[in-house]
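# sequence and predicted model, in that order:
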Amino acid sequence: MADISFIRQIRHGWFTADFWLCTILMFLVEFGCAVLGAPSPRLLEIVVCREYYDENGGSLTQRDCKIQEVQMRLGLMLTVLSTCSIFAATLMQIPMGLLADKRGMKVALVLNIISTILYWGWLPLVAVFIHLPTWTLYIAPVFIFIGGGPWASGALIFAAINQRITASQRTPAFSIMEAISGIADLIGPALGTLTMENHISIPFLVATLSFALMFVPTILLQHDPLQLSIEIDDIDSEAEVSRPGDSEEQPLLRSISADSNDSERPFIRSTMAIYGITFGSFFLISLARDSNNFLIPWISWRFNESMARAGLIFSLRAIVSSFVFFVLLPTASSFISRGLKYGSFTRDLIISSSSTLLLCAGAISIAVSSNLSTLVVGFCIMTLGSGATVSLRAFLASKVDRSLSGRLFAATSTTSTIGSLIGMPLMGALYSISISEETVDISLPFAMAAAAYFLVSCVIGSLHLTV
C-alpha cells in the first residue's frame, strides 16, 4: 500500500521527489549527449585521418585532416555508424517499453544506462586508449541492443513520469521535462567544445560521468508505481475538472486481458482513428523538424553570413524554448483547465493544434523571408510552437492505461525516429534544389515543413470528432 502522505502530496502538487528524480535523469542523459555533439565527429576524424596517413605515409596535423580523401572517408564512417545506431535503437525501443511495463522501470533504466555508457565509451576506448583497428568502431551499435542506448532514455523517463502524475498534471510536467532538455542542450555543447581543446578524451570522460550519475536517481525512484497509479486514478477522478460527457478519463487502450465483443466495434474504430492520427502527427512533426538541420547553411547561403554567425540563432532558440516550456505551456494549461473549465482531453488538443499552427506560420516566414530580420522573427514564432509534441504526449497518455506507459512512449519515440530517418534525405534533396539559381528565393525544406505542420494542425483538430 502506498504511503498516504505521498498520495496527499500528489493530490496538492506534482513537485514530488519522484518528479525531480526523473527531471535529474532527463538532464543527465541530455547533457551527456550534448557534450559529445562536437567531440564525437572530431574523434572519428582523428581515427580516419590517422589510418589514412598510416597507409600513405606523411605527417599528421589537424589541418592535414581536412583534405578531400580524409573527409570522404569520414563522411562514409559517420553515415554508416549513425545509420546502424539509429536502426538498432529503432528495433530496441518497443522491447525496452515492454520490459519497463513487465519487469519495472528501474530494471529498464539500469539496462539503458549501461547500454549508453558502453556505446559512448567504446569510441574513445578504440580511438584513444587501445588503438584498435578502425573497423572496430562499428561494434558500438551492438551495445544499443543491451538497453536501447540514449535513444530510448527519453521514452523511459517520460513513461516513469506518466506513472506518477495525474491527467491534469501531464502537460505542465512534460513541459518542464522538455525545458530541462533545452537547458542541457544549451550548456553541453559549449562545455564539450571547450574541453576537447585540451584533450579529445576529456569530454567523453565528462559525458561518461554524467551517464554514470544516472544510476543514483534511478535507484532512488519509488517502487511499485503501478499500484500507486491506481490510487492516483481514484484521486484524479475526484479532482479533475471536466465538462459533462468528457471521455478523457476512459483509457482507449486497456490491459491485454480486457474482454471484447461486437458492441465494442464502433469504439475500436474510434480508437484506431485516434492512434492513427496521433502517431501520424508525431511522424510528420519529426519529419518537418529535420528542416532545421539546413537552417544554418541556408542563412549562410541566402544572406552571405558566416556559419559561426548563423549558428547564433540556436542560442536564441534556447532562450525562447525556455520561456515556452517553463512559462507559456504551464500557464496555458492552467488557464484552459481552471479558467475555461475544459478537461485535459480538450486542453491538450487546443494546445497541440495552436502549437502546430505556430510551427506552420514560423516555417512559412522562414521559407519566404527576404532578409535576416524576417527570418529571425519567423524562427521565434516557430519556436513558440515547440510545445506541440508535449501536449500530444499528454493527450495520448490520457487515452492509454498506465500499465502500458512503457510501450506507449517507446512507440511514440520509434515513430519520431522513423520520421527523422525519412525526413533527413527528403529535406536534403529539397535543400539542394533550393540553392539552385531558379529557386534561390525560397527555402523548400521549410516550405515542406510548413505543409506538414498545417496538415498536422488540421488532423489534430479532427480528433475531437472521433470520440
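That came through, no problem.

# every contact and neighbour count from this point should use C-alpha atoms.
Fine.

# can you report how many residues lie near I130?
I130 sits with 9 neighbouring residues when counted by other CA atoms under 10 Å.

# center of this protein - which residue?
G154 (6.6 Å; CA atoms, centre = their mean).

# wait, it touches F27, no?
No - applying CA atoms under 8 Å as the test, G154 and F27 come out as separate, 10.1 Å apart.

# for the stretch 301-450 of the chain, which segments count as helices?
307-310, 313-323, 329-334, 344-368, 372-384, 388-398, 405-434, 444-461 (DSSP state H, counting those that start in this stretch).

# now the second one, how far from the chain's geometric center?
Which is helix 313-323. 16 Å (CA atoms, centre = their mean, to the nearest Å).

# and for stretch 282-299?
14 Å.

# show me where the stretch 1-150 of the chain has helices.
4-12, 17-35, 39-56, 68-103, 105-124, 144-147, 149-162.

# can you put those helices in JSON lines and add distance to I187?
Formatted as JSON lines, the helices of the stretch 1-150 of the chain follow (distance: least, CA to CA, whole Å):
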{"stretch": "helix 4-12", "distance to I187": "31"}
{"stretch": "helix 17-35", "distance to I187": "7"}
{"stretch": "helix 39-56", "distance to I187": "14"}
{"stretch": "helix 68-103", "distance to I187": "23"}
{"stretch": "helix 105-124", "distance to I187": "19"}
{"stretch": "helix 144-147", "distance to I187": "26"}
{"stretch": "helix 149-162", "distance to I187": "18"}
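
# how near is P172 to I10?
According to CA to CA, to the nearest Å, P172 and I10 sit 14 Å apart.

# with neighbour numbers in mind, choose between these two.
Shown here are P172 and I10; by other CA under 10 Å, P172 has more neighbours (24 against 19).

# can you name the residues that contact that one?
P172 makes contact with L329, P330, S333, according to CA atoms under 8 Å, 6 or more residues apart in numbering.

# any of these buried? List them.
Among the contacts of P172, those buried by neighbour count (16 or more other CA atoms under 10 Å) are L329, P330, S333.

# here comes the other one, which I'd like you to weigh against the first:
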Amino acid sequence: MAPPPVSVPVVAEDTPLLWNARDEDGKTVKRDDASETSSQQRTYLSASSRCVIQLCALTLIFDFTQYSVYAPLTAVFEEIICNRYYSSLAASPFLAQRDCKVFPVQSELALVKGYKDTFNQIPSILLSIPLGLLADRIGRRPMLLLFLFGFFLCDSWVKIVCLFPDYLPLRLVWLAPLFKIVGGGANFGTSLLFTAAADVVSEKDRVDVFLKMSAMEMIVQIAAAPLVSTLMTFSNCSS
C-alpha cells in the first residue's frame, strides 16, 4: 500500500524564510512581533528590577536609622535625667561621685522609654486599615512620602526635646507619636514597602523579593550595633 502523499507548502517569492512563531493563545505571531514582545518583557523586567533595588535600599536606610539611634538616644535620655536628678539635690551635675546608675535615674529612664515605645505602636494599630485604603486610592508613592514626612516630624520632635532639656521636660517625647498620624507608624511603613514590591513583580518572584528585603533588615541588625558602639566611643554625650 502506497503511503499517503505529503503536502508540500507552496513557496513563493515573498514567503518568509523563517517560520512564524506562535504566542500563548496559539495565534500566529510574526518574528518582528515576537521580538517586540520579548523587548517589552525585558523592559518591564528592567523597570521592576530598578524598583526592587530602590525598595531594598529604602528598607536598608530606614531600618538603619531606627536601629542606629536606639543606643545613643538611650544614653542621651540617661544623661538628661541624671543631670536633672543631681541638680534637684542642690549638687553640681559634674561631681566626680555622680552615678547615673542609681535607682531613681534608671527608674525614670525605664518609664520614659517604656511609654515612648508603647505610644509608638498606637498609630500603626489605629491607622493601618484607613491608611491602607487611602494608599489603594491615591497610590503607594504619595503614601510613602507621607510616611517619611511623619517619621521625620516624629524624630525631629524627640531631638528638639533633648536639645532643650532645661526648658522642656523629657516626658514630652511621649507626644512624638502624634506626628506619625501623618503617615502611620513604622509597621505601616514596612507593610507599605512590601506591598509596593508585590505590585511591581510577578507572583512567582515575590518570595525572592520579600527575602531580599528581609535580608536588608538582618544586615542592619548585624552591622548597626557594632558600628554605633564604635562611634559612641569617639563621642560621649556627657562631654
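Now that the structure is in, tell me what you want to look at. Keep in mind that what you see is a predicted model, and the values were worked out from it rather than measured.

# which one of the buried ones among the contacts of P172 of structure 1 sits closest to T136 of structure 1?
L329 (45.4 Å; CA to CA).

# residue in structure 2 matching the closest one?
By TM-score structural alignment, L329 of structure 1 lines up with nothing in structure 2.

# again, but for T79 of structure 1
So, by TM-score structural alignment, T79 of structure 1 is matched to G114.

# and R164 of structure 1, which of the three is it?
coil (DSSP: H, G, I helix; E, B strand; the rest coil).

# give the equivalent position in structure 2 for it.
R164 of structure 1 maps onto V200 in structure 2, by TM-score structural alignment.

# what about the spatially closest residue to its match that is not a sequence neighbour, distance to I81 of structure 2?
For V200 of structure 2, ignoring the flanking residues on the chain, the nearest one in space by CA to CA, 6 or more residues apart in numbering is S48 at 5.5 Å. When distance is defined by CA to CA, S48 of structure 2 is 49 Å away from I81 of structure 2.

# and the two? Which one has more around it.
The neighbour count for S48 of structure 2 versus I81, taken as other CA under 10 Å, is higher for I81 (23 against 17).

# the more buried one: what's it in contact with?
So I81 of structure 2 contacts V105, E108, L109, L170 (CA under 8 Å, 6+ apart).

# what is the equivalent residue in structure 1 for the last one?
In other words, L170 of structure 2. Taking TM-score structural alignment, the alignment pairs L170 of structure 2 with T134 from structure 1.

# map A57 of structure 2 across to structure 1 for me.
Here A57 of structure 2 is matched to I24 in structure 1, going by TM-score structural alignment.

# okay, and the closest residue to that match other than its chain neighbours sits in which element?
Spatial nearest neighbour of I24 of structure 1, chain neighbours left out: P217 (7.1 Å); criterion: CA to CA, 6+ apart. According to DSSP states H and E, P217 of structure 1 maps onto helix 215-220.

# output the residue interval of structure 2 matched by the helix or strand that that helix is followed by.
Once helix 215-220 of structure 1 ends, the next helix or strand along the chain (criterion: DSSP H and E) is helix 225-239. With TM-score structural alignment applied, helix 225-239 of structure 1 matches no range in structure 2.

# flag every buried residue along helix 225-239 of structure 1.
P225, L226, L228, S229, I232, D233, I235, D236.

# the residue nearest to I24 of structure 1 contacts L21, correct?
Yes - look at P217 of structure 1 against L21 with CA under 8 Å: they come within range, at 5.2 Å.

# neighbour count winner among these two?
L21 (21 against 18).

# and the contacts of stretch 60-74 of structure 2?
Applying CA under 8 Å, 6+ apart, the set of residues contacting stretch 60-74 of structure 2 is K113, M216, E217, V220, Q221, A224, A225, V228, M232.

# the alignment partner in structure 1 of S68 of structure 2: how many residues sit nearby?
Correspondence of S68 of structure 2 to structure 1, assessed by TM-score structural alignment: V35. Residues contacting V35 of structure 1 under the criterion other CA under 10 Å number 28.

# how about the one 10 residues further on?
For E45 of structure 1, the tally of surrounding residues (other CA under 10 Å) stands at 22.

# for the one 10 residues further on, same thing?
As a burial measure, E55 of structure 1 scores 9 neighbours (other CA under 10 Å).

# per the alignment, it corresponds to what in structure 2?
The alignment partner of E55 of structure 1 in structure 2, by TM-score structural alignment, is S88.

# look up how far L175 of structure 2 lies from its match.
25 Å.

# one more: M218 of structure 2?
30 Å.

# G183 of structure 2 too?
16 Å.

# ok, these two, which is more surrounded?
G183 (24 against 15).

# and for the more buried one, nearest residue in space, chain neighbours not counted?
Using CA to CA, 6+ apart, the nearest residue to G183 of structure 2 is F147, at 3.8 Å.

# what lines up with the one you found in structure 1?
That one, F147 of structure 2, aligns with N112 by TM-score structural alignment.

# ditto for V220 of structure 2
Counting by TM-score structural alignment, the partner of V220 of structure 2 is A184.

# what strand or helix carries its match?
Using DSSP H and E, A184 of structure 1 falls in helix 170-196.

# against structure 2, what's the mean shift for that helix, could you check?
Here the mean offset of helix 170-196 of structure 1 against structure 2 after fitting is 1.5 Å, by mean CA distance after the TM-score superposition for structure 1.

# list the buried residues of that helix.
170-186, 188-189, 191-193, 195-196.

# then stretch 100-110 of structure 2?
C100, V105, E108, L109.

# got it, and stretch 138-146 of structure 1?
Y138, A140, P141, V142, F143, I144, F145, I146.

# list of residues touching that stretch?
81, 84-85, 88-89, 92, 111-112, 114-116, 118-120, 122-123, 149.

# count the residues that sit near the residue nearest to G183 of structure 2.
A count of nearby residues for F147 of structure 2, using other CA under 10 Å, gives 24.

# could you do S235 of structure 2 as well?
10.

# what's the matching range in structure 2 for the helix or strand containing I274 of structure 1?
In this assignment (DSSP H and E), I274 of structure 1 forms part of helix 265-289. Against structure 2, there is no aligned range for helix 265-289 of structure 1 (TM-score structural alignment).

# packing partners for that helix?
helix 388-398, helix 405-434, helix 444-461 (3 or more CA pairs under 8 Å, 6 or more residues apart in numbering; DSSP states H and E).

# now with 7 Å?
Applying 3 or more CA pairs under 7 Å, 6 or more residues apart in numbering; DSSP states H and E, we find helix 265-289 of structure 1 packed against helix 405-434, helix 444-461.

# thank you kindly, that will do.
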